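S.K.: Fold the stuff below for me.
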Amino acid sequence: MSLSPTPNLKVNSQQAEAPVPLPNEPAHRIRDDAEAIEIAQRLASEFAREAARRDREGILPLKELDAFSQSGLWAMAIPKNLGGAGVSWVTVAKVIAIISAADSALGQLPQNHLAGVAHLIADGTEAQKHELLSEVLAGLRWGNAFSEKNSRTVADFQTRFKQDGDEVVINGEKFYATGALLAHRIHAVALDEQDRAHLIVLDRSSPGITIINNWSSFGQRTTASGTVLLHNVRAPLSRVIPVFQAFERPTAAGPISQIIQAAVDVGIARGTIEDTLHFIRERSRPWIDSGQDRASDDHFTLAAVGDLKIRLHAAEALLWRAGQAIDLALQQPDESTVAEATVATAEAKVLTTEIAILAGNKLFELAGTRSTLQEFNLDRHWRNARTHTLHDPVRWKYYHVGNYYLNGTPPPRHAWS
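M.R.: So this is what the prediction gives:
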């Protein structure tokens, strides 16, 4: 199925873009965790083939994104009683890591979709769940209009909505709107007259929505994380979800958002390390003082690779542990389980950030000067790691983790914790 009549849509086109068509046929229904992993592995092998070219030439992954959402993986976390596979959050993290190792932009694109759907499941009405989850199960993608770049802090939203009869009217400007350009639905965060945050699920084609493809970062270039303008956009009251409630009580909303981010970083690290090993084996020369015939036999290179792999495996172990803690917090939500899930996810976020950045640095150190040539585009790994790990600074993770273990203080409740 073709997503768009312009399959080579370029990054940073600085223009408003038309909505993408709805899927021509329903998405596949994932059965269980094992099938989710198998499908992710198959897709990753396909996505990896042109990942470097897409990054180099600024081509948005339209065909790949369509295959991704039609595979059923974007609905994998919907509980069984609501029609989904109900896979564990360990499996969700593994799927995102697998895809991100192939193409970290594609791995990031479902992040806000998965987090938004989790909010719907936690705080939506039964009627909202029935309507909107059936769309997600059919293959419709959500793109976010969450963050704003001109506010005092990330949680200081300027976008607002007012009720007008049985509708609401939304006005505001969003940025970092990952996936909105390529989505079928846009979930926008807006404040009511009491300054409470709500999630409003909008049709991508609603009058008043303008999406500008102006994401100009040096990393994660093909995530379509540009601007969303909302001018007197109308939506039925039935599309308004009171997400502020998720942070007024103990819920797994925060760690769910964070574990997906950490999984992207693990994937970046994996892909970087694999490209490092391949380059050393196939192209690098041994250093003159090593006395070796092959770069792959250099003692210092071997030790450095061992260090990278150990750190990667440690990060993965903490990531899977965080997924288990989130699963428990979803089953038994209380102050204790949610705090433990939040802390476990923060610990994983620290190590996944560190290994993603370290791997990007070590690639060039170990592979040598030749690895910096533009023809290989290996710098995309460092660029992607450096850009994506800026999401939710780990310096605050250390603080909250320490405060929890030393003083028993639970981490704060918000989407960045």
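S.K.: contacts, neighbours, all on C-alpha from now
M.R.: Noted.
S.K.: just checking, Pro411 touches Glu340?
M.R.: No: under the criterion of C-alpha atoms under 8 Å, Pro411 is not in contact with Glu340, lying 9.2 Å apart.
S.K.: So Thr376, which state does it fall into?
M.R.: Quick fix: residue 376 reads Phe, not Thr. State at Phe376, reduced to three classes by DSSP: H, G, I helix; E, B strand; the rest coil: coil.
S.K.: Show me what the helix or strand harbouring Arg53 is in contact with.
M.R.: Secondary structure assignment for Arg53, by DSSP states H and E: helix 51-57. Here helix 51-57 makes contact (C-alpha atoms under 8 Å, 6 or more residues apart in numbering) with 10, 59-61, 102-103, 221-222, 376-378, 380.
S.K.: same thing with stretch 395-412?
M.R.: 339, 342-343, 346-347, 349-350, 417.
S.K.: show me where the chain has strands.
M.R.: All strands of the chain, identified by DSSP state E, fall at 142-145, 160-164, 167-174, 185-191, 197-203, 209-212, 227-236, 240-241.
S.K.: Residues contacting the fifth one, please?
M.R.: In this case it means strand 197-203. With C-alpha under 8 Å, 6+ apart as the criterion, strand 197-203 contacts 184-192, 235, 239-244.
S.K.: returning to that earlier point: of the contacts of stretch 395-412, which pair is most distant in space?
M.R.: Greatest spacing in those, by C-alpha to C-alpha: Ala339 and Val350 (16.6 Å).
S.K.: To check against the first, give me the structure of this:
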Amino acid sequence: MTETETAWPAPVSSSYPALAERFRPIFRQIAEGAIQREAERILPYEPIAWLKAAGFGTVRIPVAEGGFGATIPELFGLLIELSAADSNVTQALRAHFGAVEDILAAGTADRRARWIPRFLAAELVGSALSEAAGNTLGSFETRLTTDGDLLRLSGTKFYSTGTLYADWINFAAEKDGEVLSGLVSATAEGVTRHDDWSGFGQTLTGSGTTVFENAAVHPGDVFPFDARSKYRTAFYQLVHLATLSGIGRAAARDLTEQVAARRRAYSHGAAGTVQTDPQVLQVVGHVRSLAYAAAATTLQAAQGAQLVYDLSIAGQPEQAAQAAIVSEIGVDQAQPVVAKLVLEATETLFDALGASATVRATALDRHWRNARTLSSHNPLIYKQRIVGDYAVNGTAPPSFWMVGSVS
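M.R.: Next up is the predicted model:
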């Protein structure tokens, strides 16, 4: 590892270096094809298959049960590194890691026995929670109905991140007026996954439409919506923060490489070469500092989720519930800051490179587009208001984020 690859924030853990080194060759392999995939819109089935084969989806499962036993901060350290390689891949795996946390922190013995072997068999989970039209705020149009010994799922979901690459789909639906969560096979009859996400960023995440038409669901794979990890909201937002942090690191990496390789200089520059131009070097340092701060903030916020997990498995529900509020506020405080740091980094890098950096072959614009897209989830202005309301009035943050019609 070169000096330019070091000096980045990492989890404070004696086991992290060895854990990360196990996956870094795959991360480097993923990074090698990232620009081509972006330019030619090649969905990352192959990179995700590499990660599955390496057991990446099991990093949080305890060693005694066949996984790698990573802590939550260690997981997010890995996700930052993966995002620096290709942020599309991290976002595509977001629902999977959330599903693993639900089983580890809140799963009953039956659910755990049912799902841990599936995870160890490299089966991945995608997401189908949000609905883009039709549902009233606070409810879902998607329905579960009873059909003998099975349940049947019908409805249409959007922002179905990761479903194209998944073996299972985590859904939310209503049955007899109750909101339930569950998992359905991605290849079950009646499940159709569409690659119709049209955003200008994170274009390869599979965040399009999923349609359920009377799809069969096993009752053992359905549970109350609240029967999930207490830190689920913070966890899902932490994945966004890790993805943003990795984008910042990728922007700093690409900027450094382009400055180091540049052979042309300006007549009105501050030195004979770009590599010795103090103004250019200042921009490089500034972008790296922004990316550093983003990752450090993310890893700090991840410690709060770890505390909630520890309290949950220790059988201290009241303490876990209180810690979950603090964890969520910590993440809410981090989100606007990390987003602004990374957006500034992905824009500022062009100041050191000039117009030649805008050619499509470099794909440097992908960093800003991806960061802007991620930063638009769960609007940042609401996070800031929630933090203020907690600080002034002690108001707990909402436990779940939804979008729906108000009329």
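S.K.: Restricted to helices, list the contacts of helix 51-57 of structure 1.
M.R.: 102, 380 (DSSP state H).
S.K.: Which of the contacts of helix 51-57 of structure 1 sits closest to Leu133 of structure 1?
M.R.: Pro61 (24.5 Å).
S.K.: Residue in structure 2 paired with that closest one?
M.R.: By TM-score structural alignment, Pro61 of structure 1 lines up with Pro44 in structure 2.
S.K.: can you tell me what part of structure 1 stretch 326-340 of structure 2 aligns to?
M.R.: Stretch 326-340 of structure 2 corresponds to residues 340-354 of structure 1 when matched by TM-score structural alignment.
S.K.: That stretch vs structure 2, average offset?
M.R.: By mean C-alpha distance after the TM-score superposition for structure 1, the fitted stretch 340-354 of structure 1 averages 1.8 Å away from its aligned residues in structure 2.
S.K.: try stretch 90-97 of structure 1
M.R.: Averaged out, stretch 90-97 of structure 1 is 0.7 Å away (mean C-alpha distance after the TM-score superposition for structure 1).
S.K.: how many neighbours does the aligned residue in structure 2 for Asp307 of structure 1 have?
M.R.: By TM-score structural alignment, Asp307 of structure 1 lines up with His286 in structure 2. When neighbours are counted by other C-alpha atoms under 10 Å, His286 of structure 2 registers 17.
S.K.: I'd like to know how far His286 of structure 2 sits from Thr58 of structure 2.
M.R.: Going from His286 of structure 2 to Thr58 of structure 2 by C-alpha to C-alpha, to the nearest Å gives 36 Å.
S.K.: count of residues packed around Asp293 of structure 1?
M.R.: 12.
S.K.: Quick one: map it onto structure 2.
M.R.: Asp293 of structure 1 maps onto Gly272 in structure 2, by TM-score structural alignment.
S.K.: Now its match. Nearest residue, chain neighbours left out?
M.R.: Ala265 (7.1 Å; C-alpha to C-alpha, 6 or more residues apart in numbering).
S.K.: OK, contacts around that neighbour?
M.R.: Counted by C-alpha under 8 Å, 6+ apart, Ala265 of structure 2 has contacts 272-274.
S.K.: re earlier: out of Ala339 and Val350 of structure 1, which sits in the more crowded spot?
M.R.: The neighbour count for Ala339 of structure 1 versus Val350, taken as other C-alpha under 10 Å, is higher for Ala339 (26 against 20).
S.K.: for the more buried one, what are its contacts?
M.R.: Neighbour list for Ala339 of structure 1: 410-411 [criterion: C-alpha under 8 Å, 6+ apart].
S.K.: so how far is Gly155 of structure 2 from Gly190 of structure 2?
M.R.: Where Gly155 of structure 2 is concerned, Gly190 of structure 2 sits at a distance of 10 Å (C-alpha to C-alpha).
S.K.: Mutual contacts of the two, please.
M.R.: 211-213.
S.K.: could those residues go into JSON lines alongside distance to Pro25 of structure 2 and neighbour count?
M.R.: Shown next, in JSON lines, are the shared contacts of Gly190 and Gly155 of structure 2 (distance: C-alpha to C-alpha, whole Å; neighbours: other C-alpha atoms under 10 Å):
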{"residue": "Val211", "distance to Pro25 of structure 2": "37", "neighbour count": "20"}
{"residue": "Phe212", "distance to Pro25 of structure 2": "38", "neighbour count": "23"}
{"residue": "Glu213", "distance to Pro25 of structure 2": "41", "neighbour count": "15"}
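S.K.: and the residues you listed as a markdown table, adding distance to Ala34 of structure 2?
M.R.: A markdown table is the format used below for those (distance: C-alpha to C-alpha, whole Å):
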| residue | distance to Ala34 of structure 2 |
| --- | --- |
| Val211 | 29 |
| Phe212 | 32 |
| Glu213 | 35 |
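S.K.: Kindly indicate which of those residues lies nearest Gln300 of structure 2.
M.R.: When the shared contacts of Gly190 and Gly155 of structure 2 are compared against Gln300 of structure 2 (criterion: C-alpha to C-alpha), the nearest one is Val211, at 38.1 Å.
S.K.: and that closest one, what pairs with it in structure 1?
M.R.: Match for Val211 of structure 2 (TM-score structural alignment): Leu229.
S.K.: Could I get the full set of helices for the stretch 51-200 of structure 1?
M.R.: Ranges of helices in the stretch 51-200 of structure 1, per DSSP state H, counting those that start in this stretch, are 51-57, 62-70, 89-102, 104-108, 111-123, 126-128, 134-138.
S.K.: Turn these into CSV, including distance to Thr372 of structure 1.
M.R.: Formatted as CSV, the helices of the stretch 51-200 of structure 1 follow (distance: least, C-alpha to C-alpha, whole Å):
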stretch, distance to Thr372 of structure 1
helix 51-57, 14
helix 62-70, 27
helix 89-102, 20
helix 104-108, 20
helix 111-123, 30
helix 126-128, 50
helix 134-138, 41
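S.K.: Now render those helices as CSV, adding distance to Arg281 of structure 1 and mean neighbour count.
M.R.: Supplementary listing: the helices of the stretch 51-200 of structure 1 in CSV, determined by distance: least, C-alpha to C-alpha, whole Å; neighbours: other C-alpha atoms under 10 Å:
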stretch, distance to Arg281 of structure 1, mean neighbour count
helix 51-57, 20, 17
helix 62-70, 29, 20
helix 89-102, 19, 26
helix 104-108, 24, 28
helix 111-123, 34, 22
helix 126-128, 54, 13
helix 134-138, 43, 21
